[in-house]
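Trainee: model the structure of this input:
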Amino acid sequence: MTQAEEIAGPPPAQEDSTVRGWSGVAVLAAATFTVVTAEMLPVGLLTPMGAALQVSEGRAGLSLTITGVVAAIAAPLLTSALGRFDRRRVFGWLLAVVALGNLGAAWSPNFGVLAAARVLVGIGMGGVWAMAAAMAVRLVPVKSAGPATALVFSGVAVASVLGIPAGAFLGALAGWRVAFLATAALAVLVLLAVAAVLPRMTAGQAVSLGGVLRLFGYPQVRTGLLIVAFLVTGHFAAYTYVRPVLERVSGAGPATIGTLLLVYGIAGVIGNFVAGNAVVRAPRATLIVLSTVLALTVLALPALGGSLVVAGTLMAIWGLTYGGVSISSLTWVVASAPRFREGASALLTSIFNAAIAVGALVGGLAADVVDVTSAMWLGGVLAAAALLTAALGPAPVDGRVRDS
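Mentor: Have a look, this model is predicted:
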């Protein structure tokens, strides 16, 4: 086997070009939405979670860090270890693990139990996110591989911008534990849809861990991953603590914060599709714009967010910007290594989730050691670092990699 074959894994197969095939892609998108919602659910629930478990908001934010770290480790390992198994069955197992983790979080009497439950969520989420795109391209004709991948990763974007406000609303209405129970139920429903809609998907040659890691040898891939590391770390350093910041700066209550997060979410869905169209034509320019606007918005919120109108406007801009990050980063990395879609997807998943974990961690340290609004300043600085990386680093050109 050549090195290229080892990295790339099995070529996409035209297994189903019918409505059933696209239905399967939609189910995969629902799966990514579910697992990323489960990962990010604590963001909108930090205040009541911390109060119930008698821990600080910074420590409660570690529930996001734990899941991100586990997912970052699990993504490449599971892609390699489970590559030869029927993907439909593997997906069912992973969604069951996510459901169990959310049930454990809902029941948790203390932070230790919550942490253990979040480990389970990280395992399931890392595997689902890493495998979904590669599965999608096997359900549709080769010419539709790009749109299928975009649809699957739209689940990530929509979860990032709608899952959190939905959890916050449900938490405000019925309590934070009910939000975790609802997410567990959603995971079970998607599991049933996977069993009903997806065909058996036997794997070919598994992608080795070494093959995935060798993608770091592509300079455009390294640049894209570094942009993701800065941008996502900065976003989550700030966004993990957006609820206590809004409470302090604007005096908003739970219902108002839920509304502001919903505004953020709606804007983010729009941003996903706007950026998806732009990044294909101009990946560097798109990520420069996203990084610039995100940096300015995050820095402005603690200074100008005393007015609810201004806070709402800034949250809408923030959502519009961050909504485009997942599809833009995926497009950059895949265009940098177009023959190695599965390995690139696993590597991006690992870095993305490591950045989520580090962002929640450093944001929590800033919130506990300095002040909760300092998490916003940290986020703005890291987004500026992403801007510099996007502007100065090597970028994919016309979807091709210039090997060096």
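Trainee: use CA for all of it now, contacts and neighbours both
Mentor: Will do.
Trainee: thought Ile327 was touching Ser154?
Mentor: Yes. Counting by C-alpha atoms under 8 Å, Ile327 does reach Ser154; the two are 7.1 Å apart.
Trainee: now list whatever residues contact both of these two.
Mentor: Residues touching both Ile327 and Ser154 (C-alpha atoms under 8 Å, 6 or more residues apart in numbering): Asn272.
Trainee: next SSE after whichever strand or helix holds Val69?
Mentor: Using DSSP states H and E, the element containing Val69 is helix 62-81. Sequence-wise, the next helix or strand downstream of helix 62-81 (DSSP H and E) is helix 87-107.
Trainee: which residues sit against stretch 104-122?
Mentor: Applying C-alpha under 8 Å, 6+ apart, the contact partners of stretch 104-122 are 35, 38-39, 53, 55, 60, 63-64, 66-71, 74, 97-103, 176-181.
Trainee: who's in contact with Gly364?
Mentor: Gly364 makes contacts with Glu57, Gly58, Arg59, Gly61, Leu62, Ala237, Tyr241, Ala375, as judged by C-alpha under 8 Å, 6+ apart.
Trainee: residues near the last one, how many?
Mentor: Burial of Ala375, expressed as a neighbour count using other C-alpha atoms under 10 Å, amounts to 32.
Trainee: alongside the first, I'd like the structure of this one:
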Amino acid sequence: MSIVKTQPSETSGDINDRWSPVIAVALSTFTVVSSEMMPVGLLTPIADTLSVSEGTTGLSLTITGIIAAIVSPFVPALIGLHDRKSVLVTFMLLLALANALTAIAPSFLLLASARIFLGISMGVVWGLAAGLGPRLAPSARVPFATTLIFSGVSIASVLGVPLGTYIAMALDWRAAFWALALLGVIAAAALTIALPALPAHQTSGVAGTAGVLRNRGVAAGMVITALVVVGHFAGYTYARPVLEVDAGMSAGLVVVCLLIYGLAGVVGNFTLGPFAGRCTKAATVAALAGVALATFVLPFATASTVAVLVVLIVWGVSYGGVSVSTQTWIGKADPARVEASAALWAGVFNASIALGAFAGGLVIDCAGTGAVMLSASLITLVGLIVAVMSRPQPEASPKMNAEPRTRV
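Mentor: Here you go, the predicted model:
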């Protein structure tokens, strides 16, 4: 890894007292996650229009996740010394273009092609945004800044997917992607106005990025992230069929359920997020335990709408804290290489989304909705065991571990 020190342009008086840069990044994460997750709320109408199965339509998430997972770990090496602000703005505009291409896609092949561009954009934006908290806030406020940045993830579930589902009901599923294209342009404009220049403080080659895995705390955090995200998306990608088929809900009631789930996710983000700054392991364990429990119980709760809503609230609160708690885990384990570890974490996160959506599609097509939720629970449970047995503390250097000599 080569280190290049650059005098930062942001000053504490300028940035630390203003939250507009953090909010602009949060808007970007909201747009990215809304764009990625939109097929979840539109699975059935997209499948009907393009004459493919719901399992095939779910591959649109897999494609995006795979591309983002490939791109994210290489972001520090690829962008080198380029100003991070300029890179973020450029790839938010590419994301807007990808959504516009999705909106006009006449076939699943062309829709999948558009989602490749979306995956590239996601990989870069996630790879940078995940580690920006320490650059946009003073040390005492970094946990809240990170929580605010990742609030875009949970708020996307509240406003993004349900609103897109509502737009599809009122107009057409393509209109939802046109709305996302416009939002991408707005997010790029917000980044242009609000962010200061973000010159590179260091560059990391591919070997340097992969090298963070030699830290046991980072490696454990990556494994935990992979397992909970695979488990979550194996189930959540196919939540709509569960609600429609097993619980017999109408499309309108499904929208309400997704909205309540999303609101719970916001609560989880702003509850578990700051808590993760103080008690990282406890917050991570709580988040994974809730996801494992909710995905296990949901198939048994479909006889009652109230029971379904209770399970979705538990699921939403729990998963709402996953992004910020796992990223905090990674950052605490190796605070000296935040950008490199954040880029690798983003790659793991997106690869896990792809694997989860793909695995869930295979299970639901072969064994049905109950089996897909049980699989999601078991995978998450393994992640919970790893979290209980691990810790995020940074490893002590050899000098710190050495026994002090006693003078005689």
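Trainee: mind checking the TM-score on these two?
Mentor: With the length set by TM-score structural alignment, normalised by the length of the first structure, the two chains reach a TM-score of 0.92; 397 aligned residues with a C-alpha RMSD of 2.1 Å.
Trainee: quick one on the thing from earlier: mark which of the contacts of stretch 104-122 of the first structure are buried, thanks.
Mentor: Buried subset of these (neighbour count, 16 or more other C-alpha atoms under 10 Å): 35, 38-39, 55, 60, 63-64, 66-71, 74, 97-103, 176-181.
Trainee: quick one: map Leu258 of the second structure onto the first structure.
Mentor: In the first structure, Leu258 of the second structure lines up with Leu261, judged by TM-score structural alignment.
Trainee: residues touching that match, list them.
Mentor: Leu261 of the first structure neighbours (C-alpha under 8 Å, 6+ apart): Ile164, Pro165, Met315.
Trainee: apply 10 Å and report the result again.
Mentor: 44, 161-169, 242-243, 255, 267, 312, 315-316, 319 (C-alpha atoms under 10 Å, 6 or more residues apart in numbering).
Trainee: where's it, which helix or strand?
Mentor: helix 254-281.
Trainee: and that helix, which residues are buried?
Mentor: 254, 256-276, 279-280.
Trainee: mind listing the helices for the stretch 251-400 of the first structure?
Mentor: For the stretch 251-400 of the first structure, the helices defined by DSSP state H, counting those that start in this stretch occupy 254-281, 283-304, 308-322, 325-336, 341-369, 374-392.
Trainee: corresponding residues in the second structure for stretch 287-304 of the first structure?
Mentor: Using TM-score structural alignment, stretch 287-304 of the first structure lines up with residues 284-301 of the second structure.
Trainee: which residues does Val386 of the second structure contact?
Mentor: Residues in contact with Val386 of the second structure (C-alpha under 10 Å, 6+ apart) are Ala220, Gly221, Val223, Ile224, Leu227, Val285, Thr380.
Trainee: tell me how many other residues surround Val381 of the first structure.
Mentor: Other residues close to Val381 of the first structure by other C-alpha under 10 Å number 18.
Trainee: which position in the first structure pairs with Met373 of the second structure?
Mentor: Matched by TM-score structural alignment, Met373 of the second structure corresponds to Met376 in the first structure.
Trainee: residue contacts, whatever residue of the second structure lines up with Leu62 of the first structure?
Mentor: In the second structure, the residue paired with Leu62 of the first structure is Leu59, using TM-score structural alignment. Leu59 of the second structure is in contact with Pro39, Gly65, Phe108, Ala112, Thr237, Ala354, Leu355, Ala357, Phe358, Ala359, Gly360, Gly361, counting by C-alpha under 10 Å, 6+ apart.
Trainee: just give me the closest of these to Asn401 of the second structure.
Mentor: Nearest to Asn401 of the second structure out of the contacts of Leu59 of the second structure is Leu355 (C-alpha to C-alpha; 39.6 Å).
Trainee: how about that closest one: what's its closest non-neighbour residue?
Mentor: Val230 (6.1 Å; C-alpha to C-alpha, 6 or more residues apart in numbering).
Trainee: list the residues that contact the aligned partner of Ala219 of the second structure in the first structure.
Mentor: Residue pairing (TM-score structural alignment): Ala219 of the second structure is matched to Arg222 of the first structure. The contact partners of Arg222 of the first structure, taken as C-alpha under 10 Å, 6+ apart, are Leu215, Phe216, Val228, Val333, Ser336, Gly393, Pro394, Ala395.
Trainee: next one: the last one from Ser307 of the first structure, what distance?
Mentor: As defined by C-alpha to C-alpha, to the nearest Å, Ala395 of the first structure lies at a distance of 40 Å from Ser307 of the first structure.
Trainee: which one's more surrounded, those two?
Mentor: Ala395 (25 against 13).
Trainee: aligned to the more buried one, what sits in the second structure?
Mentor: The alignment partner of Ala395 of the first structure in the second structure, by TM-score structural alignment, is Arg391.
Trainee: same question, Ile123 of the first structure
Mentor: So, by TM-score structural alignment, Ile123 of the first structure is matched to Ile120.
Trainee: okay but Gly271 of the first structure is in contact with Gly319, surely?
Mentor: Yes. Counting by C-alpha atoms under 10 Å, Gly271 of the first structure does reach Gly319; the two are 7.2 Å apart.
Trainee: many thanks, we can stop here.
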